[in-house]
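Engineer: please find the sequence and the predicted model below.
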Amino acid sequence: MFEPTLYSGDPAKDYPLLHSQLAALMEGEPNFIANMANAAALLWHGLKDINWAGFYLYEEDTNQLVLGPFQGLPACVRIPLGRGVCGGAAAEERTFVVPDVHAFPGHIACDARSQSEIVVPLMHAGKLIGVIDIDSPIQNRFHAIDQEWLEQIAELLMRGSKI
């Protein structure tokens, strides 16, 4: 049984805890959807000042990202590769940290409250699988520590799940 944790609000303390909790939840569980669902829940409860945390999965035949497990308000279901923050990060296969989404060309506003966003690609064997997407109602919410740890969480998901 998972015991809820009171997170401190300090990323330097909370990210290592989130990473270890996700690793424990994934132990012996190869199902990618189940692992993403638990990751979304952990990020939602563990990160301060966010309003959406979840995943989009790459659908190669349509060249789109399709909504996966998440926490927050209902979201856009399909995002063309190259469009918006998620589509851009996926197309370029690199993390996008956007301090002000309203200044980002082509931003897709699924939740009008979102002010900043971080998107981390999920890569497996050199192929795009999807992205981790986290939004915040605060401008300039995401920094290098968020990028570092979310990229580690992405690696953990790719290593520990059957893709």
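Structural biologist: Sure thing, it's come through.

Engineer: alpha carbons only for contacts and neighbour counts from here, please
Structural biologist: Noted.

Engineer: run the chain-centre distance for stretch 29-49.
Structural biologist: Offset of stretch 29-49 from its chain centre (C-alpha atoms, centre = their mean, to the nearest Å): 9 Å.

Engineer: stretch 55-74 now?
Structural biologist: With C-alpha atoms, centre = their mean, you get 11 Å for stretch 55-74.

Engineer: same question, stretch 106-125
Structural biologist: The chain centroid and the centroid of stretch 106-125 are separated by 8 Å under C-alpha atoms, centre = their mean.

Engineer: okay, one more to line up with it:
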Amino acid sequence: MNSLLKSKVIAILDRKGQSVNTRLQEVCEMLKAEIPHYDWVGFYFRNGEKEELKLGPYAGAPTDHTIIPFGKGICGQVAVSNANFVVPDVSAQDNYIACSITVKAEIVVPLFVNGKNIGQIDIDSNTPDPFTAADERFLEFVNLEVSKIL
């Protein structure tokens, strides 16, 4: 991913006059608009002390999956594993929660604050197998920058 996108992420997150949610919403919208294979972009966060994730800001079609138990689906697995999860073909995953029939692939990257997994960025794509190591590194960068404002 190019440095222009990185600087856009930093510029959005640096707007201290805006709420954290507003800035995260703008990051989601920018990523969805700028990266052709990012069809749904959202953040999930741990729901207090509960063993579940709660949907935060996102850009894309509305989803019914506003609460995801730890261990369920790709997002729930990342909440437990603390590791990136790239799914080239969602139809090949047993533990996949379908948000839309158009989704072909998904990438989820955990978000750490002070070494603790507090959430994740989740990207759905309607393109089969679009995610590369560059996507992973870029989303790790996004989450590192996001962690600075949380």
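Structural biologist: Now that the structure is in, tell me what you want to look at. Just so we're clear, the structure is a prediction, and the values are computed from it rather than from any experiment.

Engineer: what about the strands in structure 1?
Structural biologist: Assigned by DSSP state E, structure 1 shows strands spanning 52-59, 64-72, 78-80, 96-98, 116-124, 127-136.

Engineer: centroid-nearest residue for structure 2?
Structural biologist: The residue lying closest to the centre of structure 2 (C-alpha atoms, centre = their mean) is I121, at 1.7 Å.

Engineer: if I look at that residue, how far off is V109 of structure 2?
Structural biologist: To V109 of structure 2, I121 of structure 2 is 5 Å away according to C-alpha to C-alpha, to the nearest Å.

Engineer: overlap in contacts of the two?
Structural biologist: L139, N143 (C-alpha atoms under 8 Å, 6 or more residues apart in numbering).

Engineer: who's in contact with the residue mapped onto I79 of structure 1 from structure 2?
Structural biologist: Here I79 of structure 1 is matched to I68 in structure 2, going by TM-score structural alignment. Residues near I68 of structure 2 by C-alpha under 8 Å, 6+ apart: E52, L53, K54, C75, G76.

Engineer: before we move on, what about E136 of structure 2?
Structural biologist: Counting by C-alpha under 8 Å, 6+ apart, E136 of structure 2 makes contact with N84, I107, V109.

Engineer: what of S114 of structure 1?
Structural biologist: Contacts of S114 of structure 1 (C-alpha under 8 Å, 6+ apart): N51, V101, D135, S136, P137, I138.

Engineer: cheers, nothing more for now.
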